[in-house]
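Student: my questions concern the predicted model and sequence given below.
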Amino acid sequence: MIPTRQFALGTLAASMLLASQAATAEITDNEIRIGYLADMTGAYRDPIGPLGEDAIRMAIEDMGGSVAGAEVVLFSADDRNSPDVGSSVVREWIDERNVDMVTGLVASSVTLASVKLLEEENRLGLVNGAVSSGVTNESCSPNHIHWVYDTWAMSNGTASAITQEGNTDWYLLSADYSFGHALERDVTRVVEENGGSIVGSTRHPFPSSDFSSFMLQAQASGADVIALNNAGSDTINAIRTAGQFGITQAGQILAGMVLFSTDIRSLGQEIAQGLQFTTAWFYDLDEEARAWAERFRERTGSMPTQVHAGLYSSTLHYLQAIDAIGNDEAQAVRQQMAATPIDDMFASGGYIREDGRMVHDMYLVEVKSPEEAVDEDDLFRLVRTIPADEAFRPLDQSDCHLVQNGDT
């Protein structure tokens, strides 16, 4: 089997040929048009939302505002976590504004609807917010790249670590849509592979404000671990409800499968301390990450989340690819992006596989106690780095039709 990294670098020669052929091609409309589609007002507003636009604009500004002589134009819209609304916006952007690339793409249901349109019209999608691993598995396409994280990686880090510590009986509380279903499936796989079992499960509407009945069911199950297969305000509300019922004080473990720094701030370190979860990035990762985070805070008044960092990184890599080949045609740009390693404040040695998955290190972190924190931004302790080639679904387990014979 050819290593995935070798595949990515192996496309370099083809990409260079493509670039030479396209070097004289003009940018369509003499503008590079980007659409940012995200939840601006709902459950994912705080961890992604309006501030994601600032992260994209930072990347545009760092390229000088224009690429290959063409101005970069950014549109944004609220998808309201509705596949119908999201796909309608993308359709309007393609038909009326000739958008070249759509990014953000937060709720998995919105993302799956949107990327179908992007493939039909040969536009590029950079998926940063959606978590479902199906985005680059059964729903992969040559027209989108999944950048930040996915359910396979999030569950692989957190669920394996907790189960290996002897906490083998799990109860699953999942958001009732494609993201929650994918996370439920991936957590089940990891728990069972590590000798654990699922003793009960339930699904809650998305979004939900009242988790009382769900948490009482989880408490009554007697499970060692209650997995929260949700995100954003749903996760915050579930953790707060668990605190009101004294669930963790009685000895059950809460495992947040998708958590953001904004969630920890909302909960407060007193409540969140000790929570372990997997993240794609955090701002104290290294000096380069912290420096970029300080730039972001100076601009927005808030420290960035992992998705804000991913939006910057993916947009910058996209624009650099266009700059290298002088062309904004989707397949040419994707080829150039795949041929170029990602080395920036988000990832070191990252690379894009043929299934569209951007592969990079992931991190298991633990929330510090208020006593341990040196300031209000000192939230996490690094428990373990999960190497890139272990973090994401192996290609020999892929159902993506772009992967030759299930592997490379």
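Tutor: Great, that's in hand.
Student: use CA for all of it now, contacts and neighbours both
Tutor: Fine.
Student: can you pull the contacts of the residue nearest to residue 253 when sequence neighbours are not counted?
Tutor: Nearest non-adjacent residue to residue 253, counting by CA to CA, 6 or more residues apart in numbering: residue 225, 4.6 Å away. Contacts for residue 225 (CA atoms under 8 Å, 6 or more residues apart in numbering) come out as 167-171, 252-255.
Student: and residue 166, how many neighbours?
Tutor: Residue 166 is flanked by 12 other residues according to other CA atoms under 10 Å.
Student: so where does it fall, helix or strand?
Tutor: Residue 166 belongs to no helix or strand when assigned by DSSP states H and E.
Student: how far away is it from residue 68?
Tutor: Distance, residue 166 to residue 68, using CA to CA, to the nearest Å: 56 Å.
Student: show me which helix runs longest in the protein.
Tutor: helix 306-325 (DSSP state H).
Student: now the helix or strand following it against helix 306-325, angle please.
Tutor: Scanning forward in sequence from helix 306-325 by DSSP H and E, the next helix or strand is helix 330-339. Angle, helix 330-339 to helix 306-325, by axes from the mean of the first three to the mean of the last three CA atoms, to 10 degrees: 110 degrees.
Student: what packs against helix 330-339?
Tutor: helix 4-10, helix 12-22, strand 124-127, helix 306-325, strand 348-352 (3 or more CA pairs under 8 Å, 6 or more residues apart in numbering; DSSP states H and E).
Student: quick one: residue 77 is in a strand?
Tutor: Yes: the assignment for residue 77 (DSSP: H, G, I helix; E, B strand; the rest coil) places it in a strand.
Student: hold the first one in mind and look at this next one:
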Amino acid sequence: MLMKPTLMMAALVSVFSLSTTAAAAVSDNEIRIGYLADMSGPYRDPIGPKGMDAIQMAIDDFGGEINGAKIITFSADDRNNADLGSSIVRGWIDQDKVDMVTGLIASSVTLASIKLLEENNKLGLVNGAVSSSITNQHCGPNHFHWVYDTWAMSNGTASAITQEGNKSWFLLSADYSFGHALEKDVEQVVKANGGNIVGKVRHPFPSTDFASFMLQAQSSGAKVISLNNAGTDTTNAIRTASEFGITQAGQILAGMVVFSSDVRSLGLETAQGLQFTKAWYYDINPEARAWAERFKKITGTMPTMVHAGLYSSTRHYLQAVKDTGTDDTQTVRKKMMETPVNDIFAKNAYIREDGRMVHDMYLVRVKTPQESTDEDDLFEIVRTIPADKAFRPLSESVCNMVNK
């Protein structure tokens, strides 16, 4: 008995639909990722162009495609300018149909970008920006904060140093949103642990001349000088402190955002003894070291914690796309939140309702030249800060997505 034409057509359509569901669910049959970062300024070395290599490593893990949909990337230098950065993101959304934007280094650029991403229902994976407001005052349903934030960095370092009896602090901060947020968080942690702030000064971003700022810090008599900056601002400040004999005279330098590339640039002779909090280090376990060596073969240098975060967050995103068969923002976001993070960056980590990826952090000390066994042996892990203690508790959150 012959099948009626209408039934035959329906059957063929049904079979065709089943065979192409995965591909059709991915918009334009391409998964499009934008990498926005500082490629030429103070964050070039610790993040910059090599961040794209980390992202590509995650893409290569999937063979460059998912369910037949190719993974396409775009990258741009935002020059730490919020207007330029938001213009690039808008172009990616409107013209290039980007599904996800990652990198997002300067806090000012990030805050402008995540607003656009939310307005257009695209996903943002924040890896470089440090301001804790990204998942607090500025939390939203379209972005996650992956590597670190000012609350975690300040809480880990400032609380440990203050609890050791170093009660008087001088705060040197970069004069923009990131520096302001870090300054506020450090001050709160110091005071909560019985310390006091004896002085503050803010420097232009970026800055090459720290002489006057370090003289103020030195003359304040503070036991601890908090460097609430990052990138070349941090390394320039540390070099100036060394030239002035500040640490030799007994004052402590506390770096709030320090990268392995910073320590390598400074050299152990200059950076030795510096304590700070890290989100990741390539010697935390053999798996991390193996991935780092793979990264080094590609780039010529060992990765920073942000490079590892870029790989981890991109891989987690792509796995969610694969598992759901779609690049629909909210479907992928939900899957990412449901799935624990277990990779080279973190173990048994998870994404909270405010968008904060919660994982262990590490308080480290820079080794002396005598303690180091090779050019990549830079840190001693002083202690592990458990995930549930590392980030701002939800009970203190002002995020409107948090149910208290």
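Tutor: Looks like it arrived, so ask away. All values derive from a computational prediction rather than experimental measurement.
Student: report the TM-score for the pair.
Tutor: Overlay of the two chains. TM-score (TM-score structural alignment, normalised by the length of structure 2): 0.94; 384 aligned residues with a CA RMSD of 0.9 Å.
Student: before we move on, the earlier item: need the winner for burial among the helices and strands packed on helix 330-339 of structure 1.
Tutor: Of all those, strand 124-127 carries the top mean neighbour count, a mean of 28, counting by mean count of other CA atoms under 10 Å.
Student: in structure 2, what range does it match?
Tutor: Taking TM-score structural alignment as the measure, structure 2 aligns residues 123-126 with strand 124-127 of structure 1.
Student: mean offset of that stretch relative to structure 1 (after superposition)
Tutor: Following the fit onto structure 1, the mean deviation recorded for stretch 123-126 of structure 2 is 0.1 Å by mean CA distance after the TM-score superposition for structure 1.
Student: hmm, who's touching that stretch?
Tutor: Residues from elsewhere that reach stretch 123-126 of structure 2 (CA under 8 Å, 6+ apart): 99-105, 110, 114, 117, 142-147, 313-314, 329, 333.
Student: got it, and stretch 189-199 of structure 2?
Tutor: Counting by CA under 8 Å, 6+ apart, 154-155, 158-159, 162-163, 166-171, 187, 217, 220, 222 sit against stretch 189-199 of structure 2.
Student: shouldn't residue 137 of structure 2 be in contact with residue 402?
Tutor: No: using CA atoms under 8 Å, residue 137 of structure 2 is not in contact with residue 402, being 11.2 Å away.
Student: most neighbours among the contacts of stretch 189-199 of structure 2, which one?
Tutor: Most neighbours among the contacts of stretch 189-199 of structure 2, by other CA under 10 Å: residue 158, with 32 neighbours.
Student: which stretches of the stretch 1-150 of structure 1 form helices?
Tutor: 4-10, 12-22, 51-62, 83-97, 108-120 (DSSP state H, counting those that start in this stretch).
Student: now render those helices as CSV, adding distance to residue 304 of structure 1.
Tutor: As requested, those are exported to CSV (distance: least, CA to CA, whole Å):
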stretch, distance to residue 304 of structure 1
helix 4-10, 29
helix 12-22, 33
helix 51-62, 8
helix 83-97, 24
helix 108-120, 21
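Student: quick one: which of the ones you listed is nearest residue 308 of structure 1?
Tutor: Closest of those to residue 308 of structure 1 is helix 51-62, at 5.3 Å (criterion: CA to CA).
Student: quick one on the thing from earlier: not counting the longest helix of structure 1 itself, show me its contacts.
Tutor: By CA under 8 Å, 6+ apart, helix 306-325 of structure 1 touches 18-20, 22-23, 47-48, 51-52, 55-60, 63, 67-68, 103-104, 126, 128-129, 147-148, 260, 279-282, 328, 333, 336-337, 342, 344-346.
Student: what do you get for stretch 276-286 of structure 1?
Tutor: In contact with stretch 276-286 of structure 1 (CA under 8 Å, 6+ apart) are residues 148-149, 153-155, 157-158, 255-260, 289-290, 293, 303-306, 309, 346, 361-367.
Student: keep only those of these that are in strands.
Tutor: Under the assignment DSSP state E, those contribute 255-256, 362-367 to strands.
Student: pull the most distant pair out of those residues.
Tutor: Within those, 255 and 362 form the most distant pair, 17.0 Å apart (CA to CA).
Student: show me what residue 63 of structure 1 aligns to in structure 2.
Tutor: Here residue 63 of structure 1 is matched to residue 62 in structure 2, going by TM-score structural alignment.
Student: neighbours of that match, just the number please.
Tutor: Residue 62 of structure 2 has 16 neighbouring residues, counting by other CA under 10 Å.
Student: and if you look at the one 4 residues further on?
Tutor: By the measure other CA under 10 Å, the count of residues near residue 66 of structure 2 is 23.
Student: how much space between it and residue 326 of structure 2?
Tutor: 10 Å.
Student: check residue 271 of structure 2 too.
Tutor: Distance from residue 271 of structure 2 to residue 326 of structure 2, by CA to CA: 47 Å.
Student: do residue 182 of structure 2 as well
Tutor: Using CA to CA, which is the criterion applied here, residue 182 of structure 2 is 38 Å from residue 326 of structure 2.
Student: more neighbours: which of those two?
Tutor: residue 182 (29 against 23).
Student: residues contacting the nearest residue to that one once chain neighbours are set aside?
Tutor: The shortest distance from residue 182 of structure 2 to any non-neighbouring residue, by CA to CA, 6+ apart, is to residue 150 (5.1 Å). If a contact means CA under 8 Å, 6+ apart, then residue 150 of structure 2 has 130-132, 181-182, 185 as its contacts.
Student: mind running it again at 6 Å?
Tutor: 130-132, 182 (CA atoms under 6 Å, 6 or more residues apart in numbering).
Student: what sits against the spatially most central residue of structure 2?
Tutor: The centroid of structure 2 falls nearest to residue 127 when counting by CA atoms, centre = their mean (2.8 Å). Contacts here follow CA under 6 Å, 6+ apart; on that basis residue 127 of structure 2 touches 103, 146-147.
Student: quick one: it from residue 85 of structure 2, how far?
Tutor: 15 Å.
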